[in-house]
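1. Take a look and give me a structure for this.
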Amino acid sequence: MAEPGARAVAGRAIVSTRAALAALLAVTLSAALAPPASAAATTPRASLTDIEGDVMCVSCHEPLALAQSPQAISERAMIAGLIDKGQTKAQIERALVANYGPTVLGRPPARGFDLTVYVLPPVIVALGLAALAVTLPKWRRRTRAAAASPQAAGAALDPADARRLTEDLARSDQ
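-> Sure, this is the predicted structure:
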C-alpha cells in the first residue's frame, strides 16, 4: 500500500497536470476567438492578387486566382475597376456579394449557421483535450494497479494441466 505522502505528491501531480491542460485550453480558445491581425485601424490599398485569393469564380467554383473562365475574367475586371475607384477590400467583397451572392466568397461569413465553420474546430479540440485530461489518469491508474496485483503474473496451472502441457510440448518437438 502506498504511503500517505506519496499519495499527496501524486494528487498534486494530477492537479498540476490538469491545471496545465486547462491553461493550454484557455490559450487555444483565446487564439481561435481573437480577431485577426488584419483588423487594424488603417486599411491598406486593396490589390487584385490579394482579393483573388479570397474570392471564387461563381461559374467554375475555383479560386479566382486559378480560374480561367470568361466569368472569372469579368469578375477580375469588376475588381480592377473597384480598386481603381479606391475602394477597400471589404467594400469590394461587399460589392461582389451584392452582384454574385455569398458563394463568391472563399470563406463563409462569420454569422448565422456559417459561424459553425469557425467555432466548431476549437470546440472539438477543447473537448478532445478535456476527454484526454479525464481518461488518461484513469488509464494510468488502472495499468499501475494491474501491474501491481498478484494476478498479473497469471494463474498457476493445476498439476494435471501442467503434465498435459509438458507432454504436448514434448510431442511437438519430435
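2. all contacts plus neighbour counts: C-alpha atoms, from now on.
-> Fine.
3. what's the next secondary structure element after the longest helix seen in the chain?
-> Under DSSP state H, the helix in the chain containing the largest number of residues is helix 116-148. Toward the C-terminus, helix 116-148 is succeeded by helix 159-173 as the next helix or strand (DSSP states H and E).
4. re the thing from before, in the longest helix of the chain, what counts as buried?
-> Within helix 116-148, the residues scored as buried using 16 or more other Cα atoms under 10 Å are 118, 122, 123, 126, 129, 133.
5. Could you single out the nearest of those to residue 13?
-> residue 133 (12.6 Å; Cα to Cα).
6. Name the nearest residue to that closest one, sequence neighbours excluded.
-> Spatial nearest neighbour of residue 133, chain neighbours left out: residue 18 (6.5 Å); criterion: Cα to Cα, 6 or more residues apart in numbering.
7. And for that neighbour, the neighbour number?
-> 16 (other Cα atoms under 10 Å).
8. Is it within a helix or a strand, and which one?
-> Taking DSSP H and E as the definition, residue 18 sits inside helix 4-33.
9. One more sequence to fold, the one below, so I can look at both together:
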Amino acid sequence: MNTWIILNADLRIAMLASAWGAGSLNVITAEQVAIAACVIVPIGIAVATLADRMHLLELGDDTASALGVRTGGTRLTLIVLGVCLTAAVTAMAGPIAFISLAAPQIARRLTGSASVTLTASASVGALLLVCSDVLAQRLFAPTQIPVGIVTVCLGGLYLVWLLIQEARKR
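-> Predicted structure coming up:
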C-alpha cells in the first residue's frame, strides 16, 4: 500500500515519504518539532511520575502488589504511554531502526548493572541518534543520506559483534 501511494503521489511528496520511510532527520522543520514537543513533554512527565511503580514491577507482580502497586493498570498505562511516545517520534522522523534495540544493551554494558534505567537507556539512544545523524550528514557530503540507513548499518555491525561475543562465551 505504501509503495502504491508513493508511486501515485506528486514527485516532491513521494521523495519526502521515501526519506521518511528510511528514517530521516533531514526534512524536519521547527514547526514539526514544536508539535511533537506538545505531545512528548506531557507524556514524558506522565512516565516520570510512574517511574517508581515501573521499578517495583521489576521485582515481580507479587512483590509489587504487596507494596501497593496495581500491576495490571500500571502495566497497561506504561504500555499505552510507550506506544504514544513511539508514535509521536516515528510520525515526525520515520522509523529509525536499531536505536531501541541497541541503546538499552549498550547502556547496560556501560553502567555495569544487571538492569537498565530508563534515563541511561534514553541517554545512550539519544547519543546514538546524534552520532548517526552526524555520520549521515558528513559521510557522503554534500549529499545527506537518511539517518536510518546509518543506524541499520551500525546496528547490523553491533548485532554481529554481540553474536561473536556470545559464541566466544560458550
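10. Got a TM-score for the pair?
-> In this superposition the chains share a TM-score of 0.25, using TM-score structural alignment, normalised by the length of the second structure; 72 aligned residues with a Cα RMSD of 5.2 Å.
11. for the longest helix of the first structure, packing partners?
-> The elements that helix 116-148 of the first structure packs onto, with contact taken as 3 or more Cα pairs under 8 Å, 6 or more residues apart in numbering; DSSP states H and E, are helix 4-33.
12. Would you mark the buried spots in the helix it packs on?
-> Using 16+ other Cα under 10 Å as the test for burial, helix 4-33 of the first structure gives 18, 21, 22, 25, 29.
13. residues touching the most centrally placed residue in the second structure, list them.
-> Centroid-nearest residue in the second structure, with Cα atoms, centre = their mean: residue 100, separated by 4.2 Å. Going by Cα atoms under 8 Å, 6 or more residues apart in numbering, residue 100 of the second structure touches residue 125.
14. Next, the buried residues of the helix or strand containing it.
-> If you go by DSSP H and E, residue 100 of the second structure is part of helix 99-111. Neighbour-count burial for helix 99-111 of the second structure, counted by 16+ other Cα under 10 Å, picks out 99, 102, 103, 104, 106, 107, 108.
15. circling back: would you list the buried residues of helix 4-33 of the first structure in CSV and tack on distance to residue 169 of the first structure?
-> Converted to CSV, those look like this (distance: Cα to Cα, whole Å):
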residue, distance to residue 169 of the first structure
18, 51
21, 52
22, 56
25, 56
29, 61
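16. What is the most widely separated pair among those residues?
-> 18 and 29 (16.3 Å).
17. how far away is residue 7 of the second structure from residue 14 of the second structure?
-> Distance, residue 7 of the second structure to residue 14 of the second structure, using Cα to Cα, to the nearest Å: 7 Å.
18. These two - which one has more neighbours?
-> Counted by other Cα under 10 Å, residue 7 of the second structure and residue 14 do not tie: residue 14 has more neighbours, with 16 against 11.
19. Show me which residues of the helix or strand encompassing residue 165 of the second structure are buried.
-> Here residue 165 of the second structure sits within helix 147-169, counting by DSSP H and E. Neighbour counts over helix 147-169 of the second structure (16+ other Cα under 10 Å) mark 147, 148, 149, 150, 151, 152, 154, 155 as buried.
20. helices and strands around that helix, which ones?
-> helix 11-22, helix 99-111, helix 118-138.
21. Let me know which of those is the nearest to residue 41 of the second structure.
-> Nearest of those (Cα to Cα): helix 118-138, 14.3 Å.
22. could you say what helices and strands the closest one packs with?
-> Partner elements for helix 118-138 of the second structure (3+ Cα pairs under 8 Å, 6+ apart): helix 99-111, helix 147-169.
23. Could you export those helices as a markdown table, including distance to residue 22 of the second structure?
-> A markdown table is the format used below for these (distance: least, Cα to Cα, whole Å):
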| stretch | distance to residue 22 of the second structure |
| --- | --- |
| helix 99-111 | 13 |
| helix 147-169 | 5 |
